[in-house]
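Undergrad: structure, please.
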Amino acid sequence: MQDSYDLVVVGSGAAGMAAALTAHHLGLSVLIVEKTEYIGGSTAYSGGATWIPNNPHQLEAGAAEPRSNAMTYLQAEVGNHGRPDLWESFLDAGPKMVRFMEDKTHLKFSMRPVAPDYHPDQPGGALGHRVLDPLDFDARVMGEKLALIRPPIREFTVFGGMMVGRKDIPHMFSMLRKPASALHAAGILARHAKDKLTRGRATRLVLGSAMAGRLAHSVFEAGIDLQTRSAAKELLTEEGRVTGLLLDTPDGDQRVTARLGVVLAGGGAARAKVLDDVLHPHAQHYSMSPEGSTGDSIALAAPLGVRVAEGNAAPLFYAPVSLIPQADGSVRPFPHLFLDRAKPGVYAVDGTGQRFVNEAASYHDFVRAMLGNGPGRAPEGSVWLLADHATIRRYGLGAVRPFPAPMGGHLRSGYLKRGRTLADLAAQIDVPAQALAETAARVTGFAQKGEDPDHGKGSTAYNRYLGDPELGGANPCLGPLARGPFYAIRLYPGDIGASVGLPIDPEARVVTPEGQPVPGLFACGNDANSIMGGTYPGAGITLGPALTFGFIAAHTAAGKPLPTG
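TA: Here you go, the predicted model:
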């Protein structure tokens, strides 16, 4: 590490690496500093989805849409919680960012032709084409540097660390019923076994791990300096301009000059203790963000008169979690994102034994409902997710895998509750037996008719996208809760990141409460206040803006215009 660069980037997630790679290709000398031992931040934990309307793959597929469509959708979804000038900047630069990444780095994408926005019935909502996924990455090319990539969440892997991508999931569900799925599963299992034997860890990276790996490989190949275990302690300034950083490194404090400025991309404040009252007003809350997401980088801007933005619809990007007991008495949160809640035969009840939400709603919407003032909601917002025996063996439930995976360990630990009858299960989860029986009878009737008049499960394209179309019937999200034994898992409020952060302008410059840019200071990723204003319009609305505003920040710092076209 030198003591002087053109640009210093705090954080090594997608936003930080996007800023660094763009700056490098614009001719700047760049340093990335990362306070943890791993590269990848919350990107490595994520699903990797990237929301970019009118992205190049969408155009190549002949599915171009008027830009006004996305603006209309954002206005309907975000409303007064967001800023149209930031949306315009994002919609303009996003496709250019994708083209740059695919031309100049190892980050490559595929497009989801079918991937409904989370509220596709809103004006401007789309049924597909806006979401990109990183291509799987063969990380053997990284050699020993693979060890620097943040490992995936343990419960998101199978067979001792094998990662499972979106395209693998249907095959894993069907491998005992379909020869093609069995062949696919056997192939990735064989690859994983060889990796474990020869390298000690998985080298087939998927989802967010693939994005983190592809970006990191690009950083290393470009020769960009990257320093781990180095925390930013203080912004250095001269006459009001940010000119560098004071770092806490393994070798002690070190001052680094940043001629053109500093980019804050440190992962946000989901675990910031000083913001507990704002982020977690309920009694219990569990974050899926990495341990480094403590808001340190955001706090660096406070002496310059910058405050965390206010007015978001929610301070966090919510997700329900269940708690997996560990041998040492601790628990590990498991996020219930899209694998179980929308499936037919899976229902959620509160302490009254009654449903309170459309279970197929987005994870953000689900927790918003959990935190509502329902009569059966415990102070911490906890609820129960239910399934009967046929359902849990077909789809799994939370950390419980589908058949043929055993469930005995989860039963013994108390993570999974089982009752021979609904009355037995009601006693175990402390809800009224009569109410639970009535709920089960009611949803079983809905399944026969294919319609849920109570909460609308399966009523939108997004709901049905996550259901089980193979099951047949009028509604792929509705199934019976009828034949025992019956099962339940307790859910708590959780998050996958903070939406609150530093206010920025359309050029990714951090601004004061008066709207004045702080010279030499930029923010992107979760360190910047979400352009979605604490709403969650669709898959990839964190990574899309993160990559894009990292791309914008580098151009602003370099004094270069964005590419045309």
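Undergrad: drop to CA atoms for contacts and neighbour counts, all remaining ones
TA: Fine.
Undergrad: and I32, which of the three is it?
TA: Secondary structure for I32, judged by DSSP: H, G, I helix; E, B strand; the rest coil, is strand.
Undergrad: and the residue of the chain most remote from its centre, how close does it get to L304?
TA: For the chain, the residue at maximal distance from the C-alpha centroid (CA atoms, centre = their mean) is E239, at 38.7 Å. According to CA to CA, to the nearest Å, E239 stands 11 Å off from L304.
Undergrad: before we compare anything, build this one as well:
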Amino acid sequence: MQHALTKVGPDYDVVVLGAGAGGMSAAIFAAMEGARVLLVERTEYLGGTTSYSAATTWIPLTRHAQAMGADDSRDKVSGFLDRAVGNHSSKSVRDAFVAAGTGVVDALEDKTDVKFRARPFHPDYLYELEGATSFGRALEPLPFDASALGKDLHLIRPPIPEFTILGGLMVDRDDIAHLMRIGKSAKSTAYSARLIGHYYLDKIRQGRGTRLVMGNALIGRMLLAARKLGVTILTETEALAFTTGPDGVTGVTLRQKDTERQIHVTGGLILASGGFARHPTMRADKLPQPLPEFSPSAPGHTGTLHDLAFTAGAYHGDTAAQPCFWAPVSHRKRADGSMAVFPHFVFDRSKPGIISVGRDGRRFVNESTSYHLFVSAMYAANKDGSHVPTYLIADAAALKKYGMGMIRPGGANIAPYLADGYLTEAATLDELAGKLGIDAAGLNDSVARMNAYARSGTDADFARGTTVYEKANGDPTHGPNPTLGPLETAPYYAVKLWPGDIGSAIGLVGDENAQLLRRDGSAIPGLYACGNDLQSIMGGVYPGPGITVGPAIVFGAIAARHAARRAVAARKGDAA
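TA: Sure thing, here's the model as predicted:
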């Protein structure tokens, strides 16, 4: 289990603050360099927002891309990022990521329990740009049998309940495909029976499922790797102050409950706390109005480490196109009184028979675009307050076939969602508009136009379903356009969508080694950042799946190696 602060030694080569994918990567790579490593997490769980996510990991040019025959190259990747991101981030830092990524994946897979796979079809979001690919760059963690973790299993932040079934069974896209065919396929029925049976046995033995997928699988694998490498792990521990001097940052004061301790750091302090977005004043200063009320991210990214970094001379970047990465979200109060915040990534917005409108009842965006661009469009259209919230509209056929938000495909047992107002139902479009307080004429016109587009296969208003990425998010069995379908089967339904931030794009400015910089361009010795604490190389643009997790892992590794080698140099100096 984790150590108590009173048992932690006073000296470490590398201290990592934050235990999401970036922080775990930093701890692992520092330990692989032979450093004495302390990993500190301020909450009770490891994993950060990564543990909530699918943990798709955008790292181009890996062995997985080569094995699948991806036609890719460093020039193609760099050109794609140049066109997507441009001057919103440092090209030299982007290029450092591209150059290091494949070696980071190789080291993780060759030397630790971290394993990835690539899908034969997982396209970049900005597929219309030259240099985009349909597969090879986006990796995902292999499912993980966490029984090897023992009691450490309970250190991993549990997934979002609404993304599980049966009170905690985690499922990925392969599982969902089988579960949807129960009773229709002998193979899928047997597969699902094994999956569910093992889950209930795990619940009895361990208190939760031991088969981890997606973000939980990545964090579980990283935790096992960190343990094997001898990383010391603290939870429920916060950083109070940095020790600085002529040699830069040389230590940190930690507090765990009522115990404080000064830790001396010979190589470096790596910030990996998830960004500023829950900081009470930075959030209000940097995010647009109306300020997003709901975030599906984990609670640890308070931004307090940024305040400490500022005292050491660090600063925030100001070139990002958006301050955060976005996803539209719906929300609903759970039975225990907590708030469920559900991100609408790809499962409903771009399916046939579903559209999104503002209070004027009219479509304002290509619904099959990325979740980041969807919210950007919400804010762009909201000058008169008419598009926060927006409304996801479906007919009965679409709701049953695809689900909507927290309502799963099949549309069974929607009564509780109607009762608490999460879902709105009406016999006609006019009635639905009246219940929602939106313009009925606009809604009727939007539906009539979509019904015509569904027949022709061409969205004359927003060109929905024209790129490879957009088509991938539709229904491959539906034609002529997999994203366009009529809304003509009563009753009609609506779910309100709100802006939700899923990670900071603005962060502390660093160099190619993930060292933090002063405004004069000089590096702050001993101070590094990765993940959302580091100014995003994507510059507030979302060019592909996994563009937060991939760079977090790579820059965690880059920072760790630099800090560990700095510690070695310091030890040699002491010996001399």
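Undergrad: tm score of chain vs chain?
TA: With the length set by TM-score structural alignment, normalised by the length of structure 1, the two chains reach a TM-score of 0.96; 558 aligned residues with a CA RMSD of 1.6 Å.
Undergrad: can you tell me what the residue farthest from the centre of structure 1 aligns to in structure 2?
TA: Counting by TM-score structural alignment, E239 of structure 1 lines up with P246 in structure 2.
Undergrad: from G313 of structure 2, how far off is that match?
TA: Distance, P246 of structure 2 to G313 of structure 2, using CA to CA: 13 Å.
Undergrad: now A463 of structure 2
TA: Relative to G313 of structure 2, A463 of structure 2 is positioned 47 Å away (CA to CA).
Undergrad: what does H562 of structure 2 give?
TA: When H562 of structure 2 is compared with G313 of structure 2 (using CA to CA), they lie 20 Å apart.
Undergrad: higher neighbour count, the two?
TA: Comparing H562 of structure 2 with G313 by neighbour count (other CA atoms under 10 Å), the higher total belongs to H562, at 19 against 16.
Undergrad: check contacts around that one.
TA: Residues counted as contacts of H562 of structure 2 (CA atoms under 8 Å, 6 or more residues apart in numbering) are N513.
Undergrad: you'd agree it is in a strand?
TA: No. Using three-state DSSP, the assignment for H562 of structure 2 is helix, not a strand.
Undergrad: which position in structure 1 aligns with it?
TA: Aligned counterpart of H562 of structure 2 in structure 1: T556 (TM-score structural alignment).
Undergrad: residues in structure 2 aligned with stretch 117-136 of structure 1?
TA: Alignment of stretch 117-136 of structure 1 against structure 2: residues 124-143, by TM-score structural alignment.
Undergrad: and stretch 406-413 of structure 1, by the same measure?
TA: Going by TM-score structural alignment: stretch 406-413 of structure 1 matches residues 413-420.
Undergrad: can you find the partner of A19 of structure 2 in structure 1?
TA: When structure 1 is aligned by TM-score structural alignment, A19 of structure 2 is paired with S12.
Undergrad: ok, now A494 of structure 2?
TA: In structure 1, A494 of structure 2 lines up with A488, judged by TM-score structural alignment.
Undergrad: and if you look at A377 of structure 2?
TA: A377 of structure 2 maps onto A369 in structure 1 when the alignment is built from TM-score structural alignment.
Undergrad: against P493 of structure 1, how distant is its match?
TA: Relative to P493 of structure 1, A369 of structure 1 is positioned 10 Å away (CA to CA).
Undergrad: can you tell me how far F242 of structure 2 sits from L269 of structure 2?
TA: Taken as CA to CA, the span from F242 of structure 2 to L269 of structure 2 is 9 Å.
Undergrad: could you say which helix or strand contains the aligned partner of P170 of structure 1 in structure 2?
TA: For P170 of structure 1, the aligned residue in structure 2 is A177 (criterion: TM-score structural alignment). Using DSSP states H and E, A177 of structure 2 maps to helix 173-179.
Undergrad: flag every buried residue along that helix.
TA: For helix 173-179 of structure 2, the neighbour count (16 or more other CA atoms under 10 Å) marks H178, L179 as buried.
Undergrad: once aligned, what mean separation remains between that helix and structure 1?
TA: After superposition onto structure 1, helix 173-179 of structure 2 sits on average 2.8 Å from its aligned residues (mean CA distance after the TM-score superposition for structure 1).
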